[in-house]
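*Asks:* Sequence first, then the predicted structure:
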Amino acid sequence: MAIPLVILLICKLLSLFSQICYATTDTITKGQPLPDDGNTLLSKDGTFELGFFNPGSSNNRYVGIWYKNIVVKTVVWIANRDNPIRNNSSKLVISQDGNLVLLSQNESLIWTTNASSSEVSSSSPIVQLLDTGNLVIKDGNDKESVFLWQSFDYPCDTLLPGMKFGWDLRTGLNRRLTSWKSWDDPSSGDFTWGVEIGSNPDIVMWKGNVEYFRTGPYTGNMFSGVYGPRNNPLYDYKFVNNKDEVYYQYTLKNSSVITMIVMNQTLYLRHRLTWIPEAKSWTVYQSLPRDSCDVYNTCGPNGNCIIAGSPICQCLDGFEPKSPQQWNVMDWRQGCVRSEEWSCGVKNKDGFRRFASMKLPNTTFSWVNESMTLEECRAKCLENCSCKAYSNLDTRGGGNGCSIWVGDLVDLRVIESGQDLYVRMATSDMDGKHEHRRKVVLVVSTIASLVLVMLVAFCIYMIKKIYKGKTKTRMSREDKDEGRQEDLELPFFDLATIVNATNNFSIENKLGEGGFGPVYKAWRLWKEGTPERLTDAHLANSCNISEVIRCIQISLLCLQHHPDDRPNMTSVVVMLTSENALHEPKEPGFLIRRVSNEGEQSSNRQTSSFNEVSISLLNAR
């Protein structure tokens, strides 16, 4: 009796030892299947685990992969998501043809990797769960063998680091994400995300068959419609587009970080989640779409979505609502049409306007060339009457390559990560670079005048400070605007003092000349109602007169006598970049007037001149 008991005890111990060893393995072999009895596969570093599970409150059983050491069970891949198991009597085995299959209790097929016999042909195939979360079939006799099949090629709703998201053009394999239907139903939902291939690929989300969001084309550094820092602390990414493959992929900068991309059908958002160990929870790092302008084609064809605008949808300059009635009730689906007659190739009826910081239009009807310059791209667009816009294909290194759009411009928005888009207009003088040059000339001229005036004022202030207390004359005059008297102190210097201060009028001490004449001339022309006469003759035919007059008016406002009447630099910038109504300027503070000397008898009054200079001092905040 003792011998049979010993044998039975040894068998029990061997069985227990086998189960313990099996529970920590990362491999399935032909002779060692994985039954639904609580056993799992565990990747070598312990990050990922594969086994049978029930999602949420569901009674259905699935084979899935999840993070082993995260307390909130997070499933990243499911084998039989659309064909659940009704009991716990199934098992995973390697079939005779080398595929991994899921069999029911009666040996009927529930799921298979379905690789062709040529793809998985091996004398000793094994299934292994890698540290990346990738489940692979490979040749067990060849440690360096390529994968005969891998779960990374068949993602569910989650994109892990290292996964390729997109197309293998050689085999026609399309790797795309599809959401769960709900938190306890992992079957395929109607919220999907994938790469749309074409002349200039886009990454697109769909609600069913309706396009919901797109990233915009990749411009060398980032996607034109997705704002985010290129250099972030979590991950690096790349977008590959060649004759063999078109895919997006990200890799971690720090292996201790846990981050993933997940499709959420409940909210219809694509989340990037990051695990916070201290809080024992996932946090949302980024969500797409991020606002109303991200939703596909919110403003209709040729409509521009500006999230800070009111309303957010506006027609591009040179366009008007196709249906004003619908547009006014914020139904923007019909978009915009040209507001002026356009004639292809006709002088003064065919040109371009530059729109900055734009998400590039839908690329379905576009043409690209990688070697063209921007000027060559413009010329190419002008040759084709169907061309509606153009831009650089790649923004790196100052820009290169050419993208051309035909037909309506769809899904436009203003965004920080956007780029210059040149839209075809009805008049040639709308070319963005010419308009920009005119504005630069006007702004620079105005600023130069202000700097000159400030320099003269500063020199006077310094002289006053040096010789303060030597000679002072107090004068007063009535303030016409505020109805009060104010005292002004200006120094007077004799000839000897000036000769000494200027080193006998040395040329080395000369600061400039003609400081006050232009100010007086500008004011006189303004009072006469002809300020445009101040415009340089070289600018007469290339500038907008209304913009010139506006710049002169702003300059005069900057020269007001009282500081309260002068705009600060923030207000000046707003004035120069908007069309808001401006205050009417008063007489500039630098004009010379005749006043009576205070304190003399009326019969002996003499007239003298003084310069009403006001000094603005800058103090640190």
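*Replies:* Good, I have the coordinates.
*Asks:* When you work out contacts or count neighbours from here on, use the C-alpha atoms and nothing else.
*Replies:* Will do.
*Asks:* Check the spacing between the residue lying closest to residue 219 once chain neighbours are set aside and residue 243 real quick.
*Replies:* Taking Cα to Cα, 6 or more residues apart in numbering as the measure, residue 219 lies nearest to residue 394, with 4.6 Å between them; neighbours along the chain are not counted. Residue 394 is 18 Å from residue 243, where distance means Cα to Cα, to the nearest Å.
*Asks:* hmm, back to that, what's the residue nearest to residue 219 in contact with, if anything?
*Replies:* When contacts are counted by Cα atoms under 8 Å, 6 or more residues apart in numbering, residue 394 touches 218, 219, 220, 400, 401, 402.
*Asks:* Turn these into JSON lines, columns for neighbour count.
*Replies:* Supplementary listing: the contacts of residue 394 in JSON lines, determined by neighbours: other Cα atoms under 10 Å:
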{"residue": "218", "neighbour count": "23"}
{"residue": "219", "neighbour count": "21"}
{"residue": "220", "neighbour count": "15"}
{"residue": "400", "neighbour count": "20"}
{"residue": "401", "neighbour count": "19"}
{"residue": "402", "neighbour count": "24"}
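*Asks:* Among those, which one lies nearest to residue 298?
*Replies:* residue 218 (21.1 Å; Cα to Cα).
*Asks:* Surely that closest one and residue 240 touch.
*Replies:* No - counting by Cα atoms under 8 Å, residue 218 sits too far from residue 240 to count as a contact (9.6 Å).
*Asks:* Would you confirm that residue 198 contacts residue 364?
*Replies:* Yes - using Cα under 8 Å, residue 198 is in contact with residue 364, at 6.8 Å.
*Asks:* Between the two, which is the more surrounded one?
*Replies:* Neighbours per residue (other Cα atoms under 10 Å) separate residue 198 from residue 364, with residue 364 holding more: 16 against 13.
*Asks:* That one: what's it in contact with?
*Replies:* By Cα under 8 Å, 6+ apart, the residues touching residue 364 are 198, 199, 200.
*Asks:* switch the cut-off to 7 Å
*Replies:* The contact partners of residue 364, by Cα atoms under 7 Å, 6 or more residues apart in numbering, come to residue 198.
*Asks:* do residue 115 as well
*Replies:* With contact set as Cα under 7 Å, 6+ apart, residue 115 has these partners: residue 99.
*Asks:* go with 10 Å
*Replies:* 97, 98, 99, 100, 121, 148, 149 (Cα atoms under 10 Å, 6 or more residues apart in numbering).
*Asks:* for residue 183, same thing?
*Replies:* The neighbourhood of residue 183, defined by Cα under 10 Å, 6+ apart, consists of 55, 56, 57, 58, 264, 265, 266.
*Asks:* also this one, for the comparison:
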Amino acid sequence: MRKTHSLFSLSLFLISSSLSVALDYNVITPKEFLKDGDTLSSPDQVFQLGFFSLDQEEQPQHRFLGLWYKEPFAVVWVANRNNPLYGTSGFLNLSSLGDLQLFDGEHKALWSSSSTTKASKTANNPLLKISCSGNLISSDGEEAVLWQSFDYPMNTILAGMKLGKNFKTQMEWSLSSWKTLKDPSPGDFTLSLDTRGLPQLILRKNGDSSYSYRLGSWNGLSFTGAPAMGRENSLFDYKFTSSAQEVNYSWTPRHRIVSRLVLNNTGKLHRLIQSKQNQWILANTAPEDECDYYSICGAYAVCGINSKNTPSCSCLRGFKPKSGRKWNISRGAYGCVHEIPTNCGKKDAFVKFPGMKLPDTSWSWYDAKNEMTLEDCKIKCSSNCSCTAYANTDIREGGKGCLLWFGDLVDMRDVCMFQKEDNEEISR
């Protein structure tokens, strides 16, 4: 009887050990391990953290730890984007310091949140959870944040996330595209906030000396080179913060809208909105057309879309093509020059150009307090021979603040067809 009982117990153990029970957590503590097949869910069940594969046909054993929309499925953040797991034996642990630690089946560390930030002391009550906004948070109890995924964006911006830079901590929030649709490692494109001169959003291809696309500077309502933002003002609230300590941009929906911004592997910025049919719908794309590409017409030239829906270049009033033979639509175009050379010391005439994407502000000066009038701005520009143009930094309430350009004016396009309130640049 004793022998029979032992065989029965052994058989029962073998059967039960071969079964894997997937668990769904609301909170993870250092006592739990998130293994492959388990998930951590947000309180509203919209977001989940877990293990997944992107290429079921060619690389089904390549596993990633990531955060996704549960339905419809869409990955928004990946922990080990540079170092995939092989097989399904990986697991995530939360340490007593509040660090996230990803191991493979042989307990080899593949990724840790401590590689991006250092905990200064042992947490009293470390917890790992996902907020309803999709932020993966390691905290000490319910309040003190030790680490959060919103500080380390990948290719996706969710509502409430930042793009920008904190000058005190040197924390920078930017996007980097995936290499391919099936490879989340960093790709060729980045989206960041350039803080030289008046801050502006720029999209750059790795290795290129200049920008690929410039969304422009903030004018109080939107970025001057992103007319789609003006069309979306009824759907989203945009926030731009600029101070001595930090510059950042973020957005939140005005209604019960589920949306995300994605920098894809081809260098396109997509606004996706979840439809009532529970599908991701492409709302808009940037760059929108050929005129959006950086300085496609060269200096002192404006790109516009004509009645045939094709791009064309034209010189600003008072300028002429630098080279008639080589005046065409192409990157690095020769651009335009003054018809009559300016003579500093004599009275220069300024010409107003409304409805414009403002020129590149990399080499500009601006009134940080936003207190100067346009007339103040004109006087300041007139007193400096190197100043080539001026404009308000904020177009709301009739316009306020001052922005001055020094050097050539590049990367302009006609956007008056998109916006009710004009960006106005006044050039010599």
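*Replies:* Nice, thanks for sending it over. On a predicted model such as this, the values are computed, not experimentally measured, just so you know.
*Asks:* for structure 2, what's the longest strand?
*Replies:* Secondary structure of structure 2 per DSSP state E: the longest strand is strand 183-194.
*Asks:* mean deviation (superposed) between that one and structure 1, please.
*Replies:* In the superposition with structure 1, the aligned residues lie an average of 0.9 Å away from strand 183-194 of structure 2, counting by mean Cα distance after the TM-score superposition for structure 1.
*Asks:* So which bit of structure 1 is that strand matched to?
*Replies:* On structure 1, the counterpart of strand 183-194 of structure 2 by TM-score structural alignment is residues 185-196.
*Asks:* chain center to the matching stretch, what's the gap?
*Replies:* With Cα atoms, centre = their mean, to the nearest Å as the basis, the distance from the averaged C-alpha position of stretch 185-196 of structure 1 to the chain average is 25 Å.
*Asks:* how about the helices of the stretch 251-400 of structure 1, start to end?
*Replies:* Counting by DSSP state H, counting those that start in this stretch, one finds helices in the stretch 251-400 of structure 1 at the ranges 324-328, 374-383.
*Asks:* quick one, which of the ones you listed is packed in tightest?
*Replies:* Mean neighbour count, computed with mean count of other Cα atoms under 10 Å, is highest for helix 374-383 among the helices of the stretch 251-400 of structure 1, reaching a mean of 17.
*Asks:* Can you tell me what sits against that one?
*Replies:* Outside helix 374-383 of structure 1, the residues within contact range by Cα under 10 Å, 6+ apart are 344-345, 350-352, 368-369, 371-373, 387-393, 399-406, 422, 424.
*Asks:* Show me the contacts of residue 394 of structure 1 that map onto strands.
*Replies:* Taking DSSP E as the definition of strands, the contacts of residue 394 of structure 1 contribute residue 402.
*Asks:* And the contacts of residue 394 of structure 1, which is closest to residue 331 of structure 1?
*Replies:* The shortest approach to residue 331 of structure 1 among the contacts of residue 394 of structure 1 belongs to residue 218, at 30.3 Å (Cα to Cα).
*Asks:* so how far is residue 114 of structure 1 from the closest one?
*Replies:* Distance, residue 218 of structure 1 to residue 114 of structure 1, by Cα to Cα: 34 Å.
*Asks:* Turn the helices of the stretch 251-400 of structure 1 into TSV, including distance to residue 555 of structure 1.
*Replies:* What follows is these, written out as TSV (distance: least, Cα to Cα, whole Å):
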stretch	distance to residue 555 of structure 1
helix 324-328	38
helix 374-383	36
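*Asks:* And residue 358 of structure 2, what's its match in structure 1?
*Replies:* Match for residue 358 of structure 2 (TM-score structural alignment): residue 360.
*Asks:* Would you check that its match makes contact with residue 419?
*Replies:* Yes - using Cα atoms under 10 Å, residue 360 of structure 1 and residue 419 qualify as a contacting pair, with a distance of 7.5 Å.
*Asks:* which residues are common contacts for the two?
*Replies:* Applying Cα under 10 Å, 6+ apart, one finds that residue 360 of structure 1 and residue 419 are jointly contacted by 219, 224, 225, 391.
*Asks:* Just to check, the last one is in contact with residue 418?
*Replies:* Read that as residue 391 of structure 1. No - counting by Cα under 10 Å, residue 391 of structure 1 does not reach residue 418; the two are 11.2 Å apart.
*Asks:* what touches both of these two?
*Replies:* residue 360.
*Asks:* start to end distance for stretch 202-221 of structure 1?
*Replies:* Span of stretch 202-221 of structure 1 from end to end, Cα to Cα: 14 Å.
*Asks:* For it, which residues meet the burial criterion?
*Replies:* Of the residues in stretch 202-221 of structure 1, those buried under the neighbour-count criterion (16 or more other Cα atoms under 10 Å) are 202-206, 212-219.
*Asks:* Next, format those as TSV and append distance to residue 322 of structure 1 and secondary structure.
*Replies:* Below are the buried residues of stretch 202-221 of structure 1 laid out as TSV (distance: Cα to Cα, whole Å; DSSP: H, G, I helix; E, B strand; the rest coil):
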residue	distance to residue 322 of structure 1	secondary structure
202	28	strand
203	29	strand
204	27	strand
205	27	strand
206	27	strand
212	23	strand
213	24	strand
214	24	strand
215	27	coil
216	25	coil
217	27	coil
218	31	strand
219	31	coil
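*Asks:* Report the two of those residues separated the most.
*Replies:* Among the buried residues of stretch 202-221 of structure 1, the pair separated by the greatest distance (Cα to Cα) is 206 and 219, at 22.4 Å.
*Asks:* Residue 369 of structure 1: neighbour count?
*Replies:* Neighbourhood size, residue 369 of structure 1 [other Cα under 10 Å]: 16.
*Asks:* Could you check how far the closest residue to it other than its chain neighbours is from residue 436 of structure 1?
*Replies:* Nearest in space to residue 369 of structure 1, with sequence neighbours left out and distances taken as Cα to Cα, 6+ apart, is residue 402 at 5.0 Å. Going from residue 402 of structure 1 to residue 436 of structure 1 by Cα to Cα gives 22 Å.
*Asks:* what are the ranges of the strands in the stretch 51-200 of structure 1?
*Replies:* Chain-ordered strands for the stretch 51-200 of structure 1, with DSSP state E, counting those that start in this stretch as the definition, fall at 62-67, 75-78, 91-94, 100-103, 109-112, 125-129, 135-139, 149-150, 158-159, 165-168, 173-174, 177-182, 185-196.
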